[in-house]
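A.B. asks: can't give you the sequence, but here's the structure:
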């Protein structure tokens, strides 16, 4: 791609050569004042794939025509519904199909997997996470350690940025892991920090945790469908994510999880069991004795959420066609273009707190306003730009490459330049 410029010819040429440009037509866009909005909020809720209605309608037809027999008949028998998401999700998350499944929602899955993997002893019981992690993760870890009769104050170690900085360094994270190695049981980090947009070095953190005998796990809510992963090759123990952000699964969409095959295929590995995680060959014998499936679906608890999963399947068809490599390549270019244009607006008093290195971020740039951040956010909405605001003072801007264009980014820049 040629060097970025502020001339309209740049975005015209960039969009003309964009191999993913046609996918924009696969989504519905919201409107503001009867105009199609510029949507940079896929990090909160992805857009609706147009195929979602068809797939959900197909399952409604199966329910209407087959009733209970829909579990065994129809185009996608419900008994195996979680299986239909696995092949593409495995590609998106960089793992084997038997290491991934869909179920519940993100924090429920986090609780379930923490109960499997967190095994505190009198010597090794501490948990490391980043300070300012998303509240759900903080609550999950706090209540987990209380469940084991431990004190969060001396059990949870929160890594904070160095004084005067907004983001962590990998060295800081690894140093903290090393410092607490003799007491450390588990490291739980975000893949991408929701507030700053910082992408953490997952393989380095995993390796450091394993060197001191700790579990390495990640909340990948802001990673899934955004940045390609290699969870299996990096030897990550487990990960969880939601499907309503970059994966476009819809509000309340079914959550996803990954469990490394060394645990997933070990049916003796502890877990909280449920009927849907039991081996299908044994399920309808209705007998005592939980016999988990020898894959990540052995953590399934209840009947698959068919309607929630159907919308995700519509989006995964798009991911299968586009491919994560192409998505990531466009994302780097699109976010780089956004950063360049924002740097041409010195009259606006803000700081981009997301790392400038493309290897340390995804599709999101977090703009920190020392004052008037929320007012500027509302002004953006009035001008047809959908972003989101997070206290204190951050407007998050996320041009998702499947449905955002270089023209969108330029229009965003023009609105900022001419209205603020």
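C.D. replies: Sure, I can see it. Note that the structure is predicted; figures quoted are calculated from it, not measured. Numbering: from 1, shown residues only.
A.B. asks: for the rest of this, base every contact and every neighbour count on C-alpha atoms.
C.D. replies: Noted.
A.B. asks: which strand or helix spans the residue nearest to residue 269 when sequence neighbours are not counted?
C.D. replies: Spatial nearest neighbour of residue 269, excluding adjacent residues (CA to CA, 6 or more residues apart in numbering): residue 263 at 6.3 Å. Element membership for residue 263 (DSSP states H and E) is helix 261-264.
A.B. asks: try it against this one:
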């Protein structure tokens, strides 16, 4: 028996019996049955801990998509107004549930495009460089797509990324970024920084950053602040409205289980909702709904995040997202977050209990500074270790040079999943 660090009220035990006892008392355990769990060639379910890369398929997704296909076949173009869930306002059916997950008002969120497209659209609006204020700050090990996007925006404005890009780095010999080092960057360069663009939860380390503190720091220096929630949405509660962030973007195919390559989401704080002077790339779906189909009107941006839409949405993709968001709403995000803290705490305990000097967890130990992901560093390992784990029936994620990322998602992962992972990792290392 062991009292987990930062989990002082919980006494974990390293046994299958204990894991099954936890599952038996888990109020959310039944949601696992609502997802398709991949199986091996022998028919055994995989231990699937890769929701940080691609979430599992909700069984309801097929039903939701089939309903739109039936309406398409029977109604044709009339489905835009006559379908059970009319296609014209379809994105609006997602806003309330999506807003709850990111801690925003429904008018501040919209499902549209894909993550990097939305990031570029937001930077068109919120990265407005001048001769003296033109730099962007990102974390040093940001997801490559973010780095590519901000570098290309700098180049678009004829700014050399070597001059215009500032990296918030961990200290030598450390894996995690310290907030006080970001404060130092802003103190030294704040007058020249136009945008803070931080990943809310780092894809590699699993570190979740203090969003409200970052926003307050940026705004203190008259800097716009945005977040990439790709590894945070559906995983941590970012409380976007209360944080005061200018914007945020995310994908929906990881923790939100919407399917490979599905649509992304976007948040624009309500203080920008009706600012007609904000520059943006416009499209007809962001135009006033009352005159949208009178094609000869000048662009009249909708209020709120909807005003950044470009095109009419792909309904089949949105149907899959609606299936997942309905499941989240039924489970309750606060309930999911509570389970996530305990489930990942159990995983942390089991990894520590291996007592293997080759293994270290680089993700923060404090549950308030992480989501469900743990990044496990294995000294002198290479991808062959991950291959052996896969052969042992575990689906996880390998990141060079020596990290296995595992993410027990509270909607469909069990305490028994976590126990089996630790057991199979030990066997693989042995």
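C.D. replies: That came through, no problem. Quantities reported herein were computed from a predicted structural model and do not represent experimental measurements.
A.B. asks: thinking again about what came up before, what lines up with the residue nearest to residue 269 of the first structure in the second structure?
C.D. replies: Residue 263 of the first structure maps onto residue 272 in the second structure, with residues paired by TM-score structural alignment.
A.B. asks: that match contacts residue 304, doesn't it?
C.D. replies: Yes. Residue 272 of the second structure lies in contact with residue 304 (CA atoms under 8 Å); the separation is 7.3 Å.
A.B. asks: so the two - more neighbours on which side?
C.D. replies: residue 304 (23 against 16; other CA atoms under 10 Å).
A.B. asks: quick one: that one and residue 108 touch, right?
C.D. replies: Yes. Using CA under 8 Å, residue 304 of the second structure is in contact with residue 108, at 5.6 Å.
A.B. asks: overlap in contacts, those two.
C.D. replies: Residues touching both residue 304 of the second structure and residue 108 by CA atoms under 8 Å, 6 or more residues apart in numbering: 268, 269, 270, 273.
A.B. asks: return the residue of the second structure aligned against residue 370 of the first structure.
C.D. replies: By TM-score structural alignment, residue 370 of the first structure lines up with residue 379.
A.B. asks: I should have written residue 383 of the first structure there, sorry.
C.D. replies: Correspondence of residue 383 of the first structure to the second structure, assessed by TM-score structural alignment: residue 392.
A.B. asks: got the contact list for that match?
C.D. replies: Contacts of residue 392 of the second structure (CA under 8 Å, 6+ apart): 424, 428.
A.B. asks: that one and residue 41 of the second structure: what is the separation?
C.D. replies: Residue 392 of the second structure sits 12 Å away from residue 41 of the second structure, taking CA to CA, to the nearest Å as the criterion.
A.B. asks: so where do the helices sit in the stretch 301-420 of the first structure?
C.D. replies: Per DSSP state H, counting those that start in this stretch, the stretch 301-420 of the first structure carries helices over the ranges 306-322, 324-342, 373-382, 406-419.
A.B. asks: now do the residue sitting furthest away from the middle of the second structure against residue 276 of the second structure, distance only.
C.D. replies: Distance from the C-alpha centroid of the second structure peaks at residue 296, with 38.8 Å (CA atoms, centre = their mean). From residue 296 of the second structure across to residue 276 of the second structure, the span is 19 Å (CA to CA).
A.B. asks: residue 332 of the second structure too?
C.D. replies: The spacing between residue 332 of the second structure and residue 276 of the second structure, counted by CA to CA, is 36 Å.
A.B. asks: how long is stretch 112-126 of the first structure end to end?
C.D. replies: 18 Å.
A.B. asks: check contacts around residue 47 of the second structure.
C.D. replies: Residue 47 of the second structure sits next to 393, 394, 395, 417, 420, 421 when contact means CA under 8 Å, 6+ apart.
A.B. asks: closest one of these to residue 156 of the second structure?
C.D. replies: Set against residue 156 of the second structure, the nearest of the contacts of residue 47 of the second structure by CA to CA is residue 395 (39.8 Å).
A.B. asks: pull the number of nearby residues for the residue nearest to the closest one when sequence neighbours are not counted.
C.D. replies: Take residue 395 of the second structure and drop its neighbours on the chain: the residue closest to it by CA to CA, 6+ apart is residue 48, 4.9 Å away. Close neighbours of residue 48 of the second structure, defined as other CA under 10 Å, add up to 26.
A.B. asks: and for residue 172 of the second structure?
C.D. replies: Neighbours of residue 172 of the second structure (other CA under 10 Å): 6.
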